[in-house]
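Chemist: Sequence and predicted structure below; questions after.
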Amino acid sequence: MRILAVLLGLFLLLSILFDSFETMVLPRRIKRRLKLSLFIHNGLWRGWVPVARLLRSPGMREVYLSYFGPLLLLFMLASWAVGLIVSFALIQWGFSSPIIAPEKIATFETYLYMSGSTFFTLGLGDVKPATVFTRFLAVTEAGIGFGFLALIIGYVPVVYQAFSRREAQITLLDAHAGSPPHAIEWLHRQHNMQANEEEMGDVLHTWELWCADILESHLSYPALLHYRSQHERQSWLAALTTMLDICALLLVGLDGITIPTARFLFAIARHTAVDLAQIYHTSPRRSAYNRLSSEDFLRLGDALGALNLTFRREDAEQQLSEMRKLYEPFVLGLADYLLIDIPSWLPGSHPVDDWQTSPWDHFAVWSQAKLEEITHLVIEHKRKLPYQR
């Protein structure tokens, strides 16, 4: 029994040290083996999702889900610390290490108390090691505890820095493609700004770098997949899907637009979607929901026609469908797993961006409804004015 306790303690100690090191310090692998952190994530997420599905309000559901990412990170740190304390207690108890304690006979609870006091370097002195070997184990635990807490906690800001970089670019997308973002809305606003192909290519190159950053940071720290954006209608997955949609349209071919950068962005964006789907074994899914039906494709063609854009190929619908098959199953799988809404191909009739809304804007003079009303009156007034040379 005591030998099994020692072996179990050693196994637990080495497993936690390796798991924490690979997760926080050297997390660069796509294929995840069976690890303690993976069991922690799966157990918490399986208990978290059913409650989220019961919440009917999208706002409440989003707020509830936003707590999971940070809590997962904190819970993993706490689990590793508790596991190290228990592992050293098992080793000390398994060796029946002599200790000086108020109890006449040291129990496992006594060793557990001494292990916790040593790990957090409390130095209370009520329970002390009595032999050289016991002191060696205590010093070893104190060193591991001090180094573990300093190293792991020191890497926590790295996670939040990656989150901030991700959200900054997503926030910029609000004015460029709407909230939630849409590919056709992005083209519409680029057309309104009279952006040329070079300027559009620069924008897509910026998103190419963003996808590469997302791929590296979220593979390194998978908890970031659960970090939600600050606004309800924005998310990293919606932004990634929009970029893939834009590239799909450009690669199928639009008369008057040739942007080679779209091919590079599509490659890295699809790479990001596929690799992130592998982290938690989120298999690609064929959803019953069709993001672009034949009716929607006709409406898409009309929307492009309003921008003086047309497809180069007669079989554009089939080609676009083939392009969508390369990434939509992975995106839909991630969306279903993470409970994130992804945008449709076509925006609503009156899209309102997040920057145009606030609790005060709905009633203020500068509200979206008021702005549209004023704009309409100005246009009508100009039409009634006599023509002037």
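Modeler: Noted; the coordinates are in hand. None of these values were measured; they are calculated from a predicted model. Residues are numbered from 1 along each chain as shown.

Chemist: only C-alpha atoms for contact and neighbour calcs from this point on.
Modeler: Will do.

Chemist: I'd say S115 and A89 touch.
Modeler: Yes - shown here, S115 and A89 form a contact pair, counting by CA atoms under 8 Å, at 5.6 Å.

Chemist: Okay, and D19 sits in which element?
Modeler: In this structure, D19 sits in helix 2-20 according to DSSP states H and E.

Chemist: what sits up against the very next helix or strand once past that helix?
Modeler: The element immediately downstream of helix 2-20 (helix or strand, assigned by DSSP H and E) is helix 36-54. Applying CA atoms under 8 Å, 6 or more residues apart in numbering, the contact partners of helix 36-54 are S15, I16, D19, T23, R61, Y64, L65, F68, L72, M76.

Chemist: got the angle for the helix or strand following helix 36-54 vs helix 36-54?
Modeler: Next helix or strand after helix 36-54 toward the C-terminus (DSSP H and E): helix 58-66. Interaxial angle of helix 58-66 relative to helix 36-54 (axes from the mean of the first three to the mean of the last three CA atoms, to 10 degrees): 170 degrees.

Chemist: picking that back up, buried subset of the contacts of helix 36-54?
Modeler: Among these, those buried by neighbour count (16 or more other CA atoms under 10 Å) are S15, I16, D19, T23, R61, L65, F68, L72, M76.

Chemist: ok, now how distant is the fifth one from Q194?
Modeler: The one in question is R61. 39 Å (CA to CA, to the nearest Å).

Chemist: returning to what we had before: would you format the buried ones among the contacts of helix 36-54 as CSV with distance to E198 included?
Modeler: Below are these laid out as CSV (distance: CA to CA, whole Å):
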residue, distance to E198
S15, 52
I16, 51
D19, 46
T23, 40
R61, 41
L65, 40
F68, 41
L72, 43
M76, 46
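
Chemist: farthest-separated two in these?
Modeler: Using CA to CA, the buried ones among the contacts of helix 36-54 span at most 35.1 Å, a distance reached by S15 and R61.

Chemist: quick one, strands of the stretch 101-250 of the chain?
Modeler: Counting by DSSP state E, counting those that start in this stretch, the stretch 101-250 of the chain has strands at residues 128-129.

Chemist: where do the helices sit along it?
Modeler: Remark: helices assigned in the stretch 101-250 of the chain by DSSP state H, counting those that start in this stretch are 108-119, 132-177, 183-192, 197-220, 236-252.

Chemist: what's the closest non-adjacent residue to V127?
Modeler: Nearest residue to V127, sequence neighbours excluded (CA to CA, 6 or more residues apart in numbering): A101, at 4.6 Å.

Chemist: Please compare the first structure with the one that follows:
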Amino acid sequence: MAAFAPIALIVLFLIWATALVLGYGLLLYGLRAEFRPELADFPEAFYVSASTLVPLAYGDFVPEQGWARALIVLESANGVAFGALAITLLFELYGSFRSREEAVVALDALAGAPASAVQLLETAAGPTMDGKLRETFDEWQKWAAMVLESHLAYPLLIYFRSSHDNEAWINSFGAVMDAAALVLSSVEGDQSAGSAKLMFTIGNHLVEDVSWLLFRNPGDAEAIIEREEYAAAIVRLKAAGYRALDGDAHWQKFAKMRAKYAMFLNRMAQLLSAPPAPWVGDRSYLPHRQSRRRRPAPKAAS
């Protein structure tokens, strides 16, 4: 999976170039009598088309009449335009990829690698981290908007993996979404709640659009997290100094919020072969997931 995106990009360029050469080759073959020497068969027309698009222009076949000359000029211009388009696309893809990955790498200092929502909140609660959590949510709100626009415009970007060990953009995004959900559902009086709400809203927009693009049916809405995992996270947040609450109402609110994006995160993590991360990835081992997969025993024949 790591090599899929680069290979797919190369194949895409090859398909475009082959389609142009083939199309112009068919047109040139229809005008074969206007060349000197005359094009004997389609392979010769294909050769003339390819050497014009690149362009090589050996001059062994010369167009001598108007339509053939016009077609050669047009294909040569298309070759220049194709090269410019390919270079522009490469720069655009790299720029979007770099912008996405800069935030992922920067998050390591707060959330670790692979990223963890609880570690993010713990680090942001440090004595010298005033306002850092709000700043992080604001940055990732902009990040989510950028990824939403760029990855819908160029879906191939989704498959470009992070270049650092134990990192994946889907894991980092999931950690920030989980952190926002924890703040909004289970933490009282935190000044970052407003930024968390905005980030959570834009993040869900990203989830909805990309999941529809890739999966059409992203699956059932599930929190895909155990109550014990949530309780352990609340204990850590209390130890970090947050006014965290873990009653049934708060758990249900967190589970409801996480159900909006958890299935997408897990399916994306599996699709991209992302490294295992807390709360993101293959969660089929969880007790409640296993119980749902068990089928009832067949009834004994009477």
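Modeler: That came through, no problem. The model shown is predicted, which means the values in this text are computed figures rather than measured ones.

Chemist: Find the helix or strand that V207 of structure 2 is a member of.
Modeler: Short version, using DSSP H and E: V207 of structure 2 is in helix 193-215.

Chemist: In a markdown table: the helices of the stretch 101-250 of structure 1, plus distance to G305 of structure 1.
Modeler: Compiled in a markdown table, the helices of the stretch 101-250 of structure 1 are given as follows (distance: least, CA to CA, whole Å):
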| stretch | distance to G305 of structure 1 |
| --- | --- |
| helix 108-119 | 68 |
| helix 132-177 | 18 |
| helix 183-192 | 11 |
| helix 197-220 | 18 |
| helix 236-252 | 14 |
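
Chemist: counterpart of F136 of structure 1 in structure 2?
Modeler: Superposed on structure 2 with TM-score structural alignment, F136 of structure 1 falls opposite A70.

Chemist: same thing with I40 of structure 1?
Modeler: By TM-score structural alignment, I40 of structure 1 lines up with nothing at all.

Chemist: can you check R165 of structure 1 too?
Modeler: Here R165 of structure 1 is matched to S99 in structure 2, going by TM-score structural alignment.

Chemist: what's the burial count for its match?
Modeler: By the criterion of other CA atoms under 10 Å, S99 of structure 2 has 13 neighbours.

Chemist: what does the one 5 residues further on give?
Modeler: Taking other CA under 10 Å as the criterion, the count of residues near V104 of structure 2 is 25.

Chemist: From what I see, it and N171 are in contact.
Modeler: No - the criterion here is CA under 8 Å, and V104 of structure 2 misses it with N171 at 9.0 Å.

Chemist: Who's the closest spatial neighbour of A40 of structure 2, skipping the chain neighbours?
Modeler: Per CA to CA, 6+ apart, closest to A40 of structure 2 is R32, 7.6 Å.

Chemist: Oops, could you answer that again for G241 of structure 2 instead?
Modeler: With sequence-adjacent residues excluded and distances taken as CA to CA, 6+ apart, G241 of structure 2 is closest to A125, at 6.9 Å.

Chemist: wait, what's in contact with the one you found?
Modeler: L133, A240, G241, Y242.

Chemist: returning to that earlier point: with distance to P329 of structure 1 added, can I get the contacts of helix 36-54 of structure 1 in JSON lines?
Modeler: What follows is the contacts of helix 36-54 of structure 1, written out as JSON lines (distance: CA to CA, whole Å):
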{"residue": "S15", "distance to P329 of structure 1": "35"}
{"residue": "I16", "distance to P329 of structure 1": "35"}
{"residue": "D19", "distance to P329 of structure 1": "31"}
{"residue": "T23", "distance to P329 of structure 1": "27"}
{"residue": "R61", "distance to P329 of structure 1": "24"}
{"residue": "Y64", "distance to P329 of structure 1": "26"}
{"residue": "L65", "distance to P329 of structure 1": "23"}
{"residue": "F68", "distance to P329 of structure 1": "25"}
{"residue": "L72", "distance to P329 of structure 1": "27"}
{"residue": "M76", "distance to P329 of structure 1": "30"}
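
Chemist: quick one: the residue nearest to G241 of structure 2 and A86 of structure 2, what's the gap?
Modeler: Distance of A125 of structure 2 to A86 of structure 2, computed by CA to CA: 46 Å.

Chemist: sorry, back to before: could you name the helices and strands sitting against the helix holding D19 of structure 1?
Modeler: Other helices and strands packing on helix 2-20 of structure 1, by 3 or more CA pairs under 8 Å, 6 or more residues apart in numbering; DSSP states H and E, are helix 36-54, helix 68-94.

Chemist: Repeat the analysis, applying 7 Å as the threshold.
Modeler: Based on contacts counted as 3 or more CA pairs under 7 Å, 6 or more residues apart in numbering; DSSP states H and E, the elements that helix 2-20 of structure 1 packs against are helix 68-94.

Chemist: what's the spacing between E197 of structure 1 and P260 of structure 1?
Modeler: Plainly put, E197 of structure 1 is 10 Å away from P260 of structure 1 if you go by CA to CA.

Chemist: so what's in contact with those two at the same time?
Modeler: Here E197 of structure 1 and P260 share no contacting residue, scored by CA atoms under 7 Å, 6 or more residues apart in numbering.

Chemist: neighbours of G83 of structure 2, just the number please.
Modeler: Residues near G83 of structure 2, counting by other CA under 10 Å: 15.

Chemist: likewise the one 3 residues further on?
Modeler: Other residues near A86 of structure 2 number 13, with proximity taken as other CA under 10 Å.

Chemist: what do you get for A306 of structure 1?
Modeler: For A306 of structure 1, the count of nearby residues is 11 (other CA under 10 Å).

Chemist: on that earlier part again, quick one: the residue nearest to G241 of structure 2 from K238 of structure 2, how far?
Modeler: Distance from A125 of structure 2 to K238 of structure 2, counting by CA to CA: 11 Å.

Chemist: Over to L93 of structure 2?
Modeler: Here L93 of structure 2 is placed at a distance of 42 Å from K238 of structure 2 (CA to CA).

Chemist: which one of those two has more residues nearby?
Modeler: Legend: neighbour count by other CA under 10 Å for L93 of structure 2 and K238, higher for L93 (17 against 14).

Chemist: ok, back up a step: still contacting in structure 1, which of the contacts of A125 of structure 2?
Modeler: Contacts conserved in structure 1 for these, using both residues aligned by TM-score structural alignment, their matches' CA atoms under 8 Å: A240.

Chemist: mind giving me JSON lines with the contacts of A125 of structure 2 and columns for secondary structure and neighbour count?
Modeler: Shown next, in JSON lines, are the contacts of A125 of structure 2 (DSSP: H, G, I helix; E, B strand; the rest coil; neighbours: other CA atoms under 10 Å):
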{"residue": "L133", "secondary structure": "helix", "neighbour count": "25"}
{"residue": "A240", "secondary structure": "helix", "neighbour count": "18"}
{"residue": "G241", "secondary structure": "coil", "neighbour count": "11"}
{"residue": "Y242", "secondary structure": "coil", "neighbour count": "20"}
